[in-house]
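*Asks:* model the structure of this input:
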Amino acid sequence: MSKPIDPLQSCLRQEAALIQQFISVLQAEAHALEQTADTGALIASTEEKNRLYGLLTQAGQERQAQLQELGYSTDKAGLDAAAHEYPVLKPLCQDLFDLAKQAGEINTSNGAVIDIHMRRNQQALDALRRLGNMDPLYDASGRAHHAPTHRKNIKAG
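*Replies:* Sure, this is the predicted structure:
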């Protein structure tokens, strides 16, 4: 005979497994960010992150539905209350919270590295514009625009 919390347990396990997959993708992304020329790996990790994000969204919605069906609120407080009433849920909830925290930390770190790369690339482009006096120039979105040319008029005599 099944217990009323069996569907919630299953949902929590599935969600934890998805977060673990997401963490693996984030770790691969971190490695690809170390290899600055590996844009193919970055594109692949972004696509996989987007796919997993969709699955995590569905799993979160299912968890919320299960909590609501059991009479709890659909937020963290509701999950905590369910774990308090059904102690078998406590390790699953803790695992879920720990994995989510780990994923958030890696994602934040990767975002900071991406920001550094973007600033470095922008600085390199700015330097090339100044040195090359190139016209037309391209902005970050690939659109051409004309930059003012700075030429010094030198007069002899």
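
*Asks:* please count neighbours and contacts with C-alpha atoms only from this point.
*Replies:* Fine.

*Asks:* now do the contacts for residue 20.
*Replies:* residue 99 (Cα atoms under 8 Å, 6 or more residues apart in numbering).

*Asks:* should've said residue 68
*Replies:* residue 74.

*Asks:* specify the local secondary structure of it.
*Replies:* helix (DSSP: H, G, I helix; E, B strand; the rest coil).

*Asks:* what packs against the helix or strand where residue 124 lies?
*Replies:* Residue 124 is located in helix 90-132, with elements delineated by DSSP states H and E. Applying 3 or more Cα pairs under 8 Å, 6 or more residues apart in numbering; DSSP states H and E, one finds that helix 90-132 contacts helix 6-34, helix 76-85.

*Asks:* got a list of contacts for the shortest one?
*Replies:* When you say that, I think you mean helix 76-85. So helix 76-85 is in contact with 67, 72, 73, 89, 90, 93, going by Cα under 8 Å, 6+ apart.

*Asks:* distance check, the fifth one against residue 137.
*Replies:* The one in question is residue 90. Distance of residue 90 to residue 137, computed by Cα to Cα, to the nearest Å: 57 Å.

*Asks:* go on, the third one?
*Replies:* For residue 73, the distance to residue 137 (Cα to Cα) stands at 54 Å.

*Asks:* next up, for comparison:
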Amino acid sequence: MTFEQELQAISSLVEILEREQNSLISADINQIRTLVDEKSKVLYALHAFSQSRYQWLAKLGFAASESGMADWLLSCNEEAAQAAWLTMQQLLVKAKELNRVNGLLINKHFTRNQQTLSALQGQSETSQFYGSNGQATTQVRLRSAIIG
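*Replies:* Next up is the predicted model:
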């Protein structure tokens, strides 16, 4: 395990998440399925890299955690390692934000699909409003199919 390998894996994750976002926007289901498989492989590799890094830190006498990594970086005084670690952290922040936005897009698609399914099944749609007395009132709109 090297920083370069881990950095490359994180860069790959960011690239996959960006492609996933584009596929979610264009609703390209086949591409999304492919990207989910790619993303799973990269996440598995990242997990293996972090476990390897934790074992390496423990052998050096540091905590097998992110705080142990921070302690090692302070003690080693290697600018290249510190720069690589900083870049990795910045990419992880970007990946986290991309993943958050992708989750919102997935939720939007899910909600739209649920509404479409409900409309196709002729289910009623209820809306809640507040009356002049401050109490909630429910208004039901029945959906009916037009057969022609």
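
*Asks:* TM-score them against each other, please.
*Replies:* Aligned and superposed, the two chains score 0.78 in TM-score terms (TM-score structural alignment, normalised by the length of the second structure); 123 aligned residues with a Cα RMSD of 1.7 Å.

*Asks:* about what we covered before: out of the helices and strands packed on helix 90-132 of the first structure, deepest packed?
*Replies:* helix 6-34 (a mean of 18; mean count of other Cα atoms under 10 Å).

*Asks:* how far off centre is it?
*Replies:* 12 Å (Cα atoms, centre = their mean, to the nearest Å).

*Asks:* what's the answer for stretch 18-28 of the second structure, then?
*Replies:* With Cα atoms, centre = their mean, you get 13 Å for stretch 18-28 of the second structure.

*Asks:* on that earlier part again, save the contacts of helix 76-85 of the first structure as JSON lines, and put in neighbour count and distance to residue 28 of the first structure too.
*Replies:* Listed next are the contacts of helix 76-85 of the first structure as JSON lines, based on neighbours: other Cα atoms under 10 Å; distance: Cα to Cα, whole Å:
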{"residue": "67", "neighbour count": "21", "distance to residue 28 of the first structure": "33"}
{"residue": "72", "neighbour count": "18", "distance to residue 28 of the first structure": "37"}
{"residue": "73", "neighbour count": "18", "distance to residue 28 of the first structure": "35"}
{"residue": "89", "neighbour count": "20", "distance to residue 28 of the first structure": "31"}
{"residue": "90", "neighbour count": "17", "distance to residue 28 of the first structure": "30"}
{"residue": "93", "neighbour count": "20", "distance to residue 28 of the first structure": "26"}
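
*Asks:* what's the closest non-adjacent residue to the residue nearest the centre of the second structure?
*Replies:* The centre of the second structure sits closest to residue 99, judged by Cα atoms, centre = their mean, with a distance of 2.4 Å. Among residues not flanking residue 99 of the second structure along the chain, residue 17 sits closest, at 6.6 Å (Cα to Cα, 6 or more residues apart in numbering).

*Asks:* OK, contacts around the corresponding residue of the first structure for the one you found?
*Replies:* In the first structure, the residue matched to residue 17 of the second structure (TM-score structural alignment) is residue 26. For residue 26 of the first structure, the contacting residues are 45, 49, 103, 106, 107, 110, by Cα under 8 Å, 6+ apart.

*Asks:* name the element the second one belongs to?
*Replies:* By that I understand residue 49 of the first structure. Residue 49 of the first structure belongs to helix 39-69, assigned by DSSP H and E.

*Asks:* find the helix or strand that residue 62 of the second structure is a member of.
*Replies:* Applying DSSP H and E, one finds residue 62 of the second structure in no helix or strand.

*Asks:* give me the nearest residue to it, chain neighbours excluded.
*Replies:* residue 68 (5.1 Å).
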